[in-house]
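Novice: Coordinates only, no sequence provided:
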């Protein structure tokens, strides 16, 4: 599946976020579509490798973001 053929796995059921933006997104998923796509990725090693690389990059980005936030909280800027 390339970027032009992205499928929708989730259907949004309501308002996204609350007044402060902390509420989760209410969504439902279509299990049959998810299972079909998972099977496709599990049977194609190239697609699975691309998926794992993408997930790894997203995790690294998230870790960097968390480190930045923690660094900002631990700074001595108030002294």
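Specialist: Done, it's in. Computed from a prediction, not measured in an experiment: that's the story for all the values here.
Novice: only C-alpha atoms for contact and neighbour calcs from this point on.
Specialist: OK.
Novice: any idea how far residue 11 is from residue 34?
Specialist: In this structure, residue 11 lies at 13 Å from residue 34, with C-alpha to C-alpha, to the nearest Å as the measure.
Novice: try this one next to it:
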């Protein structure tokens, strides 16, 4: 099934029920994202940067978890 065959629902996501309710939001909002490859590449790079920063912060927290602060 592709996103063009999914009909948008006006019902709240909680009323749809099951895992299918969560798929409706990405399928309907996917059309809002640019189709140009340059902008999509920029988006991917930014997501990658954010993920790397998050992983770095998590490693730092784990490393400092057992150390005394005072």
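Specialist: Structure received. Nothing here was measured: the structure is a model prediction, and the numbers come from that model.
Novice: Mind checking the TM-score on these two?
Specialist: Structural agreement between the two chains, given as a TM-score (TM-score structural alignment, normalised by the length of structure 2), stands at 0.52; 49 aligned residues with a C-alpha RMSD of 2.9 Å.
Novice: hang on, the earlier thing: which one of residue 11 and residue 34 of structure 1 has more residues nearby?
Specialist: Just comparing residue 11 of structure 1 and residue 34: by other C-alpha atoms under 10 Å the higher neighbour count belongs to residue 34, 15 against 11.
Novice: The more buried one and residue 63 of structure 1, how far apart?
Specialist: Taking C-alpha to C-alpha as the measure, residue 34 of structure 1 falls 27 Å from residue 63 of structure 1.
Novice: again with residue 55 of structure 1
Specialist: 12 Å.
Novice: Could I get the full set of helices for structure 2?
Specialist: With DSSP state H, the ranges of helices along structure 2 come out as 13-16, 20-29, 37-64.
Novice: Deepest-packed of these, please.
Specialist: helix 20-29 (a mean of 14; mean count of other C-alpha atoms under 10 Å).
Novice: just how off-centre is that one within its chain?
Specialist: Helix 20-29 of structure 2 sits 12 Å away from the centroid of its parent chain (C-alpha atoms, centre = their mean, to the nearest Å).
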